[in-house]
Each structure stands twice: as structure tokens, then as C-alpha cells.
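Participant: would you be able to build a 3D model of this:
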Amino acid sequence: MTEDPTAAAGEQGSQWYDTEAGPLVRPYAMTGGRTKPGPTGVRFDLIALVTLDPGAPGSPAADGTGLGPEHRTLVDLCHAETQSVAELAAGSDLPVGVVRVLLGDLLELGRVRVSRPVPPAQLPDERILREVIAGLRAL
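Facilitator: Now for the predicted structure:
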């Protein structure tokens, strides 16, 4: 008895399709095969805050055209309020690596602004803060 080749192919392909979730789209398909955000090598920390810059003059994507659906999802999530990279990944249901690459695109287009967290080395020393508190209490 010979085996039907289309049935075997359907069984092999079934691992890439979930009837409840729909077809699986690989992350590299969303980023064009890129794994790093932009040519500048910008690194987005999970707690970096992303703010939409709607008035970016001269931006080729100021009206949203030319953006992929994933880019538009991130822009829509930023419309309401400033979001961290982690919040954007959760809200868009995309892997953090994909979100970082897409944010790099939006940053290059001038659609978003990113404020990076302050490095711990630049934060004031706890001893100094305690002395300030003690000084304020003494007043």
C-alpha cells in the first residue's frame, strides 16, 4: 500500500499551524531577518520608556503608511501613554527581540522617542540620601 504524499506533507506542516491560534509567523519574518535594532546598534532595555512622537515633521511614516502591521500595533499601544519595552512586548503579544527590532525602525523614522533608565552608577549614593533626610528632619 502506497502512502499519499500530500497526507504526509500535511502532517509535517501541521506542527506549524495551530487551529486555535492560526498559522505561526516566525519572528524573523516580522523583522526581515534582522536581529538587532537599526544600523546604529541601539539596545533597548526592558525598562526603557517609549513615547510616541506624533508630530515628527517630515517623517515618511507620519501618517502610518509604509509601516507593517506590527509597527502599527506598537504605535497604537503608545498612543494612550508611555510604555516600557516589556509592556509593549506583552501588549503586542510579540517576543521582546522582535519588539526591539521594530522599535529600532520606529526610532529611525522619528515616530517614537526612547528614554533610557539611569544607570545605577549615576544614581545618588544611599548614604547621601540618608544625610539629606536627616538634615530635613533637623529643620
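Participant: please make it C-alpha for all contacts and neighbour counts, starting now.
Facilitator: Will do.
Participant: now residue 17, nearest residue through space, not along the chain?
Facilitator: Leaving out its chain neighbours, the residue that sits closest to residue 17 by Cα to Cα, 6 or more residues apart in numbering is residue 23, at 4.6 Å.
Participant: would you check that that neighbour makes contact with residue 16?
Facilitator: Yes: taking Cα atoms under 8 Å as the contact criterion, residue 23 and residue 16 are neighbours in contact, 6.6 Å apart.
Participant: second input sequence below; structure requested for side-by-side comparison:
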Amino acid sequence: MTPRPRPGGRLVRSYVVTDGRARPTRNTLDLITLLTAADDLPPTGLTPEKRRVTELCRHGALSLGEVAGHLALPVSVTKVLVADLMDSGHIVTRTPSPGFRNPFEQGERPSAVRRFDAGILQEVIDGLRARL
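Facilitator: I've put the predicted structure just below:
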């Protein structure tokens, strides 16, 4: 079965977007890596997808997962694009905060999530409900 093209868009295969590469040039990116656009480099010579990443990150830091969502691309493809933009100096990355530790990446059990502040989680839930 052939997938229907999205309204207002064309279907571009992931390997075309990444120039046939399946892995990023860096292994330091995860879903919560924060991305910001470098102010001093114009987006000339970038592919449309890479240009869109820089445009998204120009107004403030976004996580890699958020950028993938905005682009409607798989995270693996977005990692390749972001790594290329880091190599060219168009994107700067940082971790969310110096003390943050993702328990799932450390091989810990999901029960480690209980260490997070329940009040903050409740505020997030309330905020999301208010937007619906």
C-alpha cells in the first residue's frame, strides 16, 4: 500500500534528507539535547530541512525531540541533520541543566523516575489540561 502524501507537502524519503547516511557524525545527541542557532552564520547553502532547523532554533532553545516533531521527521534523521549543522557551526547544543540525569539512559529501572519532584509534574499536567 502506498502512503498518501501529506496535504500541502511532498513525500521525501529519509535517506534523501540525510544524503544516504543513517548515522550522525556525533554520538552526543539525545532527545533532550537543547539546540540553539548560531547568530553569526547565515543559512545560505543549507538544504531546506537544515534551514528549517536553524529557523526553529533561532527564537530560543528547543530540544532535539521538539525539532523532530516540528519537522515531522524521525528522530534518527533529525540527529543526522543536527550533527551536520553542529559540524558547520550553524547549531550550538547544550544539556538541559548541569545536574539533570536521565535515569533511563543510565540503565536504571523506571522506578528511578520517582526521584523527580511530583509538584512539577502536576504543574505540567495542569498546564497541559488548561491548553486543551
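Participant: neighbours of the residue nearest to residue 17 of the first structure, just the number please.
Facilitator: The local packing of residue 23 of the first structure (other Cα atoms under 10 Å) involves 12 other residues.
Participant: how near is it to residue 13 of the first structure?
Facilitator: In this view, residue 23 of the first structure and residue 13 of the first structure are 10 Å apart by Cα to Cα, to the nearest Å.
Participant: repeat for residue 24 of the first structure
Facilitator: As judged by Cα to Cα, residue 24 of the first structure and residue 13 of the first structure stand 11 Å apart.
Participant: any idea which element residue 87 of the second structure lies in?
Facilitator: helix 75-88 (DSSP states H and E).
Participant: give the contact list for the aligned residue in the second structure for residue 85 of the first structure.
Facilitator: In the second structure, the residue paired with residue 85 of the first structure is residue 64, using TM-score structural alignment. Contacts for residue 64 of the second structure were tallied using Cα atoms under 8 Å, 6 or more residues apart in numbering; they are 29, 30, 31, 32, 33, 34, 35, 75, 78, 79.
Participant: ok, residue 64 of the second structure to residue 4 of the second structure distance?
Facilitator: The spacing between residue 64 of the second structure and residue 4 of the second structure, counted by Cα to Cα, is 27 Å.
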